[in-house]
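Asker: below are the sequence and a predicted model for it; my questions follow.
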Amino acid sequence: MTTENIYGNLQGLKANQLKQLQKLYHQRIRIDRITTTDLAERIAAISTELKQPVCVYLNRRGQVMRVGVGTPRQTQIPPLELPRYGVQRLSGIRCLATSLKPIPPSEACLTAMARQRLDALVMFSLTGQGMMRKGGGATGFIENAYVAHLLPISNDNTLWEISPPQDIETVAEQDFQDLVDSLEGEFSREFIAQDVSSQEDRVLLVGLMTGKMTELKFQDSLQELALLVDSAGGKVLATIEQKRANPHPQTLVGAGKVEEIALQVQTLGANLVAFDRDLSPAQVRNLELQFGVRVVDRTEVILDIFAQRAQSGAGKLQVELAQLEYMLPRLTGRGRAMSRLGGGIGTRGPGETKLETERRSIQKRITRLQQEVNQLQNHRSRLRQQRQQQEIPSVAIVGYTNAGKSTLINALTNSEVYAADKLFATLDPTTRRLTITHQETGETRIILLTDTVGFIHELPPSLMDSFRATLEEVTEADAMLHVVDLSHPAWESHIKSVKTILADMPLAPTIELMVFNKIDRADSEHLEIAKEKYPQGLFICASKRLGLETLRTRLVNF
């Protein structure tokens, strides 16, 4: 054993004191006992001599696996080193800790127990004196013992239970195996009652509101993130919010909020934390070390949805390019996975790391994909030129995601483009012919309608770059139908987001027709506001085919 096996505050410890701590690793107890009187008194004797708390962690085989000087919070096992069994099981580790004061475990100690999902926390309050027996052993160092353990989530949000003070002999006689089995049985029944698949992402949402953001915009953004997670196939367990003047440079949210999130991850059994802000690679790395689960930002959730929805070869190509461009700066800091290629003699010093190898490989792939996207761009350009030679006017249907664009093109052209009430249900641009007969002249006119990928607030730049071949369908169109979901509370914000994205596109069509959809579900007050602000706008319900004749008439006159 070496001093590296002792964790926590080692400053000022003597060599013989370190040796006593290291000897604790040789202790082993029965698997059906939470502790023994001898082990408890030995830990208490060392703690009394050091005049500091001592924590000893044991696995279910009764073996000591970690010894630390300090409180359970100061000596806790890092999340990434803990077993990940999910919400239906405990970690398989218990903590025997000492307290210099005759009080029950503090909330900080209990929070550490919950973060590590310990089988139990046993706190020994010390008498401050005792006796060392000849031949080894100790007695009289423990006044009382408290046993704490986790509870299934209840209506009153009680996370743990603490026993009344007991003598150490009573604690040593308790059936530990029976306690663990009964607790895990309750956790498993609760998990089944929640009707959650073990393969499903259980997601904790985190939102940060800074000084420049209004409460309404903040809540709308969080609700949209929840819809994005649902579209990606995850289940939202809870939402945590924080207000700060500025984001924390290392963890985005403050240190106290990081602790709160880490506790919720363990108590709710989350396996993914999604932030409603873009995170830097360093922030992701720091947060994953604290939580012990994957951390993603808004952009990564959107990219995941795009990866699921892409059906055509062109769509898959553009999604892969966007994902690789997002991944490239996030390779650094992956620990041993990105260390030197070899191992041992001859691999140190100059030479190529696995990180450099993977980065170069990704850069090559990105270059190749960009060439293919350029070819796709040229192909679409030739198709547009053919349509323009035929002098067929084209209209691009644009709008916020889930505004009803695909439903509208189906209703106008009797097509069967995939449409669903979810964000980014369709990605690939779809062009359909719309034949309209002028009511006065009887002249038949053909218009090409193109359904484009939906926009979203703060559309990731990598998606904008990768989908430029798709978005050019908008720039080359003769006119635009801007579809707005009037039933959404943030419909005005959606209009601003779409206009902001369109403003960044060169040569976007100047002819724009505002079409307000889902009027059957819209608030009457919002309907009046929209009619007042956009007197030239059309008000329809694509799913019920309301107002489509008026829309066709307006399209004829484009």
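Answerer: Noted; the coordinates are in hand.

Asker: please make it C-alpha for all contacts and neighbour counts, starting now.
Answerer: Will do.

Asker: show me where the stretch 51-200 of the chain has strands.
Answerer: Using DSSP state E, counting those that start in this stretch, the strands of the stretch 51-200 of the chain run over 54-59, 64-69, 93-99, 120-126, 131-132, 138-139, 142-150, 160-162.

Asker: so which elements touch the last one?
Answerer: I take that to be strand 160-162. strand 142-150 (3 or more CA pairs under 8 Å, 6 or more residues apart in numbering; DSSP states H and E).

Asker: centre of the chain to the strand it packs on, how far?
Answerer: For strand 142-150, the separation from the chain centroid amounts to 36 Å (computed by CA atoms, centre = their mean, to the nearest Å).

Asker: kindly report the same for stretch 186-195.
Answerer: For stretch 186-195, the distance to the chain centre is 22 Å (CA atoms, centre = their mean).

Asker: what does it rub up against?
Answerer: 87-89, 152 (CA atoms under 8 Å, 6 or more residues apart in numbering).

Asker: quick check on these: which are buried?
Answerer: 87-89, 152 (16 or more other CA atoms under 10 Å).

Asker: okay, among those, which ones form the most distant pair?
Answerer: Arg89 and Pro152 (10.8 Å; CA to CA).

Asker: helix, strand, or coil at the residue most central in space within the chain?
Answerer: Centroid-nearest residue in the chain: Ala274, 2.3 Å away (criterion: CA atoms, centre = their mean). With DSSP: H, G, I helix; E, B strand; the rest coil as the basis, Ala274 sits in strand.

Asker: now it: how far from Thr214?
Answerer: To Thr214, Ala274 is 21 Å away according to CA to CA, to the nearest Å.

Asker: same question for Leu150.
Answerer: 38 Å.

Asker: before we move on, what about Gln390?
Answerer: Relative to Thr214, and taking CA to CA, Gln390 is found at 50 Å.

Asker: His149: neighbouring residues, count only.
Answerer: Neighbour count of His149, defined by other CA atoms under 10 Å: 22.

Asker: how about the helix or strand where Arg359 lies: buried residues?
Answerer: Following DSSP states H and E, one finds Arg359 within helix 354-389. For helix 354-389, a neighbour-count test (16+ other CA under 10 Å) marks 354-356, 359, 362, 366, 369-370, 373, 376-377, 380-381, 384 as buried.

Asker: next up, a structure to set beside the first:
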Amino acid sequence: MNKIFGNTTGLGAQQIKSLERLYRRGIPPESILSNDLAREVSFLSSALNRQIGLLINRKGEISMVILGDHKGIFIPSLDVFRAASTRFKGLRLIHTHLNGEALSPEDMTDLSHLRLDMIGALQVCEDGSPGKLFWAHLIPENPHGDYWLIHEPQEPHRLDLNFLSFIVALEDEFARQQKTRKIEATEKAILVRVEKNPLAGAEASLEELRQLAETCGVAVFDSQIQYRPQPDPRYLVGRGKLSDIDLRATQIGANLLIFDHELTPAQVRSISDFTGLKILDRTQVILDIFAHRAHSREGKIQVELAQLKYLLPRLMHKDTSLSRLAGGIGGVGPGETKLEIDRRRVRERINRLEKDLKNITKSRGQRRGRRNKSGLPVISIVGYTNAGKSTLLNTLTQSAVLAEDKLFATLDTKSARLRFPRDTEAVITDTVGFIRKLPKELFSAFRATLDELNEAD
């Protein structure tokens, strides 16, 4: 059965049948819109005094008929239709405009957000006949920084473009530009930051985030800064800026947005729903690095502890189908929801890990005490992450500590003996490097560094 999407309340049976008949009005695949279909949808839209939208696939078949109101239409989810980083949805949207207006900002948002092949607005004249078709499509990266091309409006019967060949060639151009980047990483990101003050060092912070992302194996394609008095509570950046970022991601083939802030769960959902892209914040990137770099038992405990502390306030999902599980005396009573059980288990795990970490810290203190009794002076190498501390330790002591040109290559303090002339020795210690805006969940990971500083000579 052909479904009419939208609000059909108040329509008679014949009107609904007229809308359903549109599904049988296919067009040649090479046509943007046939004159016959333009006349039929225009007269029907005029009779109903509502906008009508048609989603047409590349075979020329009507995939969806959408009924709106006098001012616009609401497009349902298109998740079932294909889309890849270099390809569109394979659908064009043709919809009527009852007041003869051109494409609206909302139309252009739909074009970019839904990655449509094209979008068209068909004028409906006073007598119900079709007027001109306004149409637009996305374009690849270009020197002018444009995201789309809006064509001159024309009557449907004057449109002589072979649309199928045109859209395939357009997709090929998107693919060609993206291949020239020669990026093997699966995650291709745009970095995003909101800043109040243009002099507050936003560029330096984004450069640090770029290094963090590349340490995770992410290819950074672009970065965007928006200066505004206050972050948007829903999207962090403004809705218009987020729409531009979404368009930019489509142009350059990015599939990930990394924000140089800590996002709330609600912001992550809102941004993801708006763009359809994967969303990460600065804290998640740093946690991912720590998870891959921790090798000692202490380091692994610290990372898991940080991840759980980050996760706990984000356990906000609801599952009404589970309701409350059995509890109370004899298994009767409201008991706990699945969400409450998840939170309780996370808290219990956090408590266990904190106890383990205390024991390890105590053992480390005992080792330092024994080292102090030896009377050897202690030298600690301290500095920013990736400043060359491990390289310096290896050079001075001929050690083989891992040293890479990456942030946080060292997540555990390491000590070695340094021999001076005249048989003098000292203990030299490599420490975890510092970074701007360290997530509070990772403060404990630097406790060993601070302890070493306290004991150093």
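Answerer: Okay, I see it. Quantities reported herein were computed from a predicted structural model and do not represent experimental measurements.

Asker: just give the TM-score of the two.
Answerer: A TM-score of 0.85 describes the superposed chains when it is computed by TM-score structural alignment, normalised by the length of the second structure; 446 aligned residues with a CA RMSD of 3.3 Å.

Asker: ok so, going back, residue in the second structure paired with the residue nearest to the centre of the first structure?
Answerer: Mapped onto the second structure by TM-score structural alignment, Ala274 of the first structure lines up with Ile258.

Asker: quick one: contacts for that match?
Answerer: 189-192, 279-282.

Asker: again, 6 Å this time
Answerer: 191, 280-281 (CA atoms under 6 Å, 6 or more residues apart in numbering).

Asker: top of those by neighbour count?
Answerer: For the contacts of Ile258 of the second structure, neighbours tallied by other CA under 10 Å; top is Leu191, 24 neighbours.

Asker: give me the three-state assignment for the spatially closest residue to that residue that is not a sequence neighbour.
Answerer: Spatial nearest neighbour of Leu191 of the second structure, excluding adjacent residues (CA to CA, 6 or more residues apart in numbering): Ser223 at 4.4 Å. Look at Ser223 of the second structure: counting by three-state DSSP, its state is strand.

Asker: ok, the equivalent of Ser223 of the second structure over in the first structure to Arg202 of the first structure distance?
Answerer: The pairwise alignment with the first structure assigns Ser223 of the second structure to Thr239, based on TM-score structural alignment. Distance of Thr239 of the first structure to Arg202 of the first structure, given as CA to CA: 12 Å.

Asker: check Arg66 of the first structure too.
Answerer: 30 Å.

Asker: thinking again about what came up before, reformat the contacts of Ile258 of the second structure as JSON lines; add distance to Ala456 of the second structure and secondary structure.
Answerer: Output for those, formatted as JSON lines (distance: CA to CA, whole Å; DSSP: H, G, I helix; E, B strand; the rest coil):
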{"residue": "Leu191", "distance to Ala456 of the second structure": "39", "secondary structure": "strand"}
{"residue": "Leu280", "distance to Ala456 of the second structure": "38", "secondary structure": "strand"}
{"residue": "Asp281", "distance to Ala456 of the second structure": "35", "secondary structure": "strand"}
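
Asker: between those residues, which is closest to Glu262 of the second structure?
Answerer: Asp281 (5.5 Å).

Asker: residue in the first structure paired with the closest one?
Answerer: Per TM-score structural alignment, Asp281 of the second structure is aligned with Asp297.

Asker: and the residue nearest to that match when sequence neighbours are not counted, how far from Gln250 of the first structure?
Answerer: Leaving out its chain neighbours, the residue that sits closest to Asp297 of the first structure by CA to CA, 6+ apart is Phe275, at 4.7 Å. Phe275 of the first structure sits 14 Å away from Gln250 of the first structure, going by CA to CA.

Asker: more neighbours, those two?
Answerer: Phe275 (26 against 17).

Asker: now do the same contact list for that one.
Answerer: 205-206, 297.

Asker: any chance of CSV for the residues you listed, columns distance to Leu538 of the first structure?
Answerer: Formatted as CSV, these follow (distance: CA to CA, whole Å):
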residue, distance to Leu538 of the first structure
Leu205, 37
Val206, 38
Asp297, 36
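
Asker: before we move on, back to that, so who does the residue nearest to Leu191 of the second structure touch?
Answerer: 190-192.

Asker: nearest to Val382 of the second structure among these?
Answerer: Leu191 (28.8 Å).

Asker: which position in the first structure aligns with Glu141 of the second structure?
Answerer: So, by TM-score structural alignment, Glu141 of the second structure is matched to Ile153.

Asker: and the residue lying closest to Asp160 of the second structure once chain neighbours are set aside, which helix or strand is it part of?
Answerer: Distances taken as CA to CA, 6+ apart place Ser31 nearest to Asp160 of the second structure, at 7.7 Å, with adjacent residues excluded. When elements are assigned from DSSP H and E, Ser31 of the second structure belongs to no helix and no strand.

Asker: same check, this time on Arg419 of the second structure
Answerer: strand 414-420.

Asker: can you check Leu10 of the first structure too?
Answerer: Per DSSP H and E, there is no helix or strand for Leu10 of the first structure.

Asker: how many neighbours does it have?
Answerer: Neighbours around Leu10 of the first structure, by other CA under 10 Å: 14.

Asker: and it, what does it touch?
Answerer: Here Leu10 of the first structure is in contact with no residues (criterion: CA under 6 Å, 6+ apart).
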